[in-house]
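Engineer: here are the coordinates; sequence isn't available:
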């Protein structure tokens, strides 16, 4: 095969090498079996990268020898350059043979590596909050809630509202869902975290001007009690009368619960159950997930700073997607993908976008 084809193959493996290099600095993020697999691939690829470095050196030397053969008119120098080129070509031929032998022995060849988070098969907690845009943002929270719940129904997942805070006129300022399914609930939803922006004409706008509003979505893996122990002495518990749905009974008793984790200052409310005990349990589940997520982000940021490598932590402040109603378009800015079926998308047909995110985000 031509040297250019070999170079292209080297570049594919080099890209995979640097991708895995980013992931193996996060050993606590993966199960032991998955981490060992990544480490094995890393070592295999490291051998190829060493050969690639030598290959590039030889190509550079070949370029220099060709230069002297074309530009230098000294017979002695031309003879040296000729012999040098002959030796370089022999070395390149040897490298080619060795390289293709290694390529064929690797299961990785011409296959993408899928990096799986050990949290992917967990259930998830989904938090939606209104951002900029006032009442329009609250309405968009309700629209996105409907989009997700219709998607959950399509694939057979169950969900329950843990906490809801109504907006000023309509919609929600905040709503939190507990989502459960057979497998990969968190794995399918984790890339939804971030700022979702909407561009449309509000129903209250008489002049038909397009407004831009935004909400935030946070998707957290469900964390069990044995994984994240929280000392009750670190928690401040407040009870109050629920203001949401549940009828007169809920409103007449202090069944709603607010928990504040004093060390991290994380606060969680739950008021959807009639029982204070059940609200406390659900609030503790959310609190565990939020504290766990915060600790993971701290560790990743620390490793990232130490190695001067950017590690994505699902920062909710980053605008990830725009829903443009006048053009009927949804655009995910991370993977530069647009879907021109806004109506279908808002009716829960979001799997195409999720699949694209899972495929392309794992390469970054």
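Structural biologist: Ah, there it is. Nothing here was measured: the structure is a model prediction, and the numbers come from that model. Residues are numbered from 1 along each chain as shown.
Engineer: Going by C-alpha atoms from here, please, whenever you check contacts or count neighbours.
Structural biologist: Noted.
Engineer: quick one: contacts for residue 324?
Structural biologist: Applying Cα atoms under 8 Å, 6 or more residues apart in numbering, we find residue 324 in contact with 198-200, 330, 342.
Engineer: ok, and here's another one to check against it:
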């Protein structure tokens, strides 16, 4: 580990030197890539420098203890020694986490798909509430939401909704939301006060660039049509809606949220690329079943990951056995505590696996 850390410090210094060169500053792409590398290396370098400083403190304190006879000074040195040793243990764990293999998709924007599951209209209402939950969460982080496609019901529900989240590291955070979300509550349409269980599925897919997914034009049928539903006069009176059919997979994408046919076509292709890329990721994960089982947030899409119980005001994440009694805040987008706990559990599993292999 320490050989690798020494190499990373050398690389960090090399990157910093390159960033100060005029030729690099004039090359926009190279400059951006080096800035990104510098940002990724900085936390590792800072932690390692602090680790080495603490090791020096331990050595100095031990040397001074051998020579010091004054009891007050010895007590002070022992306290300094104890603090440094404790910090060394913390930094060793932190460095191991920082050196864990990084998901290559972590820095990407994401496309999120929410689909109403079991529960009829109540499931569609829950899907719409989950969409609002994520919009509030994303906005609280200073990220941007862009609606791609929505199939709404007449009373405020959503059979399905697709949206893009643009923000640095969006996939590294939101990937833990993939799975089946379950709600338990008394529907407004229920006259006898019986609790109903409904579900919706959430799929979080990294945005795929054209270089990530090659789409053959022969495999695509593009249909244009007049938009339907709640769109306003401009949307409903022009052939602006676009439907893509991908023959090899049977995936059909329908986009009508924009007034321009070109914009709807661009959104439809972005969603199709993400879905095709996601299919490839799922195939790869199926081939590495053991690796997938050792992680949180990259598991089976049919797995029930969370329950939102309204009568008891609680939310339970079943993957990490976490229960929080702040349902109202969570439904308003306050999910950071859950995500942080998922990340910590994921890191702990990966560290345990790494220690087994060591």
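Structural biologist: Thanks, I have it. Because the structure is a prediction, the values reported are computed rather than measured.
Engineer: So residue 320 of structure 1 lies in a helix, does it not?
Structural biologist: No: Residue 320 of structure 1 is assigned strand when assessed by DSSP: H, G, I helix; E, B strand; the rest coil, not a helix.
Engineer: show me what contacts it?
Structural biologist: By Cα under 8 Å, 6+ apart, the residues touching residue 320 of structure 1 are 194-196, 332-334.
Engineer: how about the helices in structure 2?
Structural biologist: 2-19, 22-26, 28-67, 71-98, 120-140, 170-174, 233-236, 261-287, 289-293, 327-331, 336-357 (DSSP state H).
Engineer: State the distance from the aligned residue in structure 2 for residue 356 of structure 1 to residue 44 of structure 2.
Structural biologist: Under the alignment by TM-score structural alignment, residue 356 of structure 1 pairs with residue 341 in structure 2. Distance, residue 341 of structure 2 to residue 44 of structure 2, using Cα to Cα, to the nearest Å: 22 Å.
Engineer: Give me the more crowded residue out of those two.
Structural biologist: Set side by side, residue 341 of structure 2 and residue 44 show more neighbours around residue 44, with 20 against 15, by other Cα atoms under 10 Å.
Engineer: Quick one: map residue 238 of structure 1 onto structure 2.
Structural biologist: So, by TM-score structural alignment, residue 238 of structure 1 is matched to residue 223.
Engineer: ok, how many other residues are close to the residue lying closest to that match once chain neighbours are set aside?
Structural biologist: With Cα to Cα, 6 or more residues apart in numbering as the criterion, residue 223 of structure 2 has its nearest non-adjacent residue at 5.1 Å, and that residue is residue 243. When neighbours are counted by other Cα under 10 Å, residue 243 of structure 2 registers 19.
Engineer: Quick one: map residue 243 of structure 2 onto structure 1.
Structural biologist: With the correspondence set by TM-score structural alignment, residue 243 of structure 2 lines up against residue 258 in structure 1.
Engineer: One more: residue 137 of structure 2?
Structural biologist: With TM-score structural alignment as the criterion, residue 137 of structure 2 matches residue 151.
Engineer: same thing with residue 176 of structure 2?
Structural biologist: Under the alignment (TM-score structural alignment), residue 176 of structure 2 maps onto residue 191.
Engineer: Distance-wise, check the nearest residue to that match once chain neighbours are set aside relative to residue 42 of structure 1.
Structural biologist: With Cα to Cα, 6+ apart as the criterion, residue 191 of structure 1 has its nearest non-adjacent residue at 6.9 Å, and that residue is residue 357. Relative to residue 42 of structure 1, residue 357 of structure 1 is positioned 24 Å away (Cα to Cα).
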